[in-house]
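> here is a sequence together with a model predicted from it:
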Amino acid sequence: MGERKATVAAEVGLHARPAATFVQTAMTAPMEISVAKLGGGDPVNGKSILQIMALDVRQGETIVIKAEGEGSDEILEQLASIATTP
């Protein structure tokens, strides 16, 4: 299973526009994608805006994004890039 860690840079955290962009990108992938806060909490569906927003990820917190399958490295890089964009 592929995995990327990303520190969220946006002032609003992984909420509103960053969350929507993250989910829209995740939806383009054929595989399941999970997201969790580093150091605790259960992973959530990376394709669900409600679950992503419920994580309550704030600026400066690190998330772990996981995906497995063909093209997972590319989608993980894209999602990590979204999370680290201020």
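Yes, it's here. Residues are numbered from 1 along each chain as shown.

> only C-alpha atoms for contact and neighbour calcs from this point on.
Noted.

> now residue 9, what's its secondary structure?
What DSSP: H, G, I helix; E, B strand; the rest coil gives for residue 9 is coil.

> can you pull the contacts of it?
Contacts for residue 9 (C-alpha atoms under 8 Å, 6 or more residues apart in numbering) come out as 59, 60, 83, 84, 85, 86.

> another structure for you, compare them:
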Amino acid sequence: MKGNTMAERRVTIGWAEGLHARPASIFVRATTAAGVPVTIAKKDGAPVNAASMLAVLSLGAEGGDEVVLTSEADDAEAVLDRLAKLVAEGLEELPETV
């Protein structure tokens, strides 16, 4: 790994129901498809694996809550931009580009 720098995005959840059931599933699938390790945390909370459905559900993140996405991967900036857009806009799938 080249970078060792942590990329971070703070984003407000755009799904009205928060990261529960369907939105959590969309987010976890998108994170897994991105192919880089990403964590998600509620503001001031402990980060969890964003590719784990159980971990994401355990956050209890509601619509309007702020979450923090982080990754140390080489292409983390682009991946986090796409994931942040997905979460902020409550999209049905990960955008190809931002």
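Happy to help now that I have it. Because the structure is predicted, anything quoted here is derived from the model rather than measured.

> ok so, going back, closest to residue 1 of structure 1 among the contacts of residue 9 of structure 1?
residue 83 (19.6 Å; C-alpha to C-alpha).

> which residue in structure 2 lines up with that closest one?
Counting by TM-score structural alignment, residue 83 of structure 1 lines up with residue 87 in structure 2.

> what about that match, distance to residue 10 of structure 2?
10 Å (C-alpha to C-alpha, to the nearest Å).

> returning to what we had before: neighbours around the match of residue 83 of structure 1, how many?
25 (other C-alpha atoms under 10 Å).

> for it, helix, strand, or coil?
helix.

> how about residue 66 of structure 1?
Going by three-state DSSP: residue 66 of structure 1 is strand.

> and it, how many neighbours?
Neighbour count for residue 66 of structure 1, taken as other C-alpha under 10 Å: 22.

> check residue 29 of structure 2 too.
17.

> read off where stretch 22-36 of structure 2 ends up in structure 1.
Counting by TM-score structural alignment, stretch 22-36 of structure 2 falls onto residues 17-31 of structure 1.
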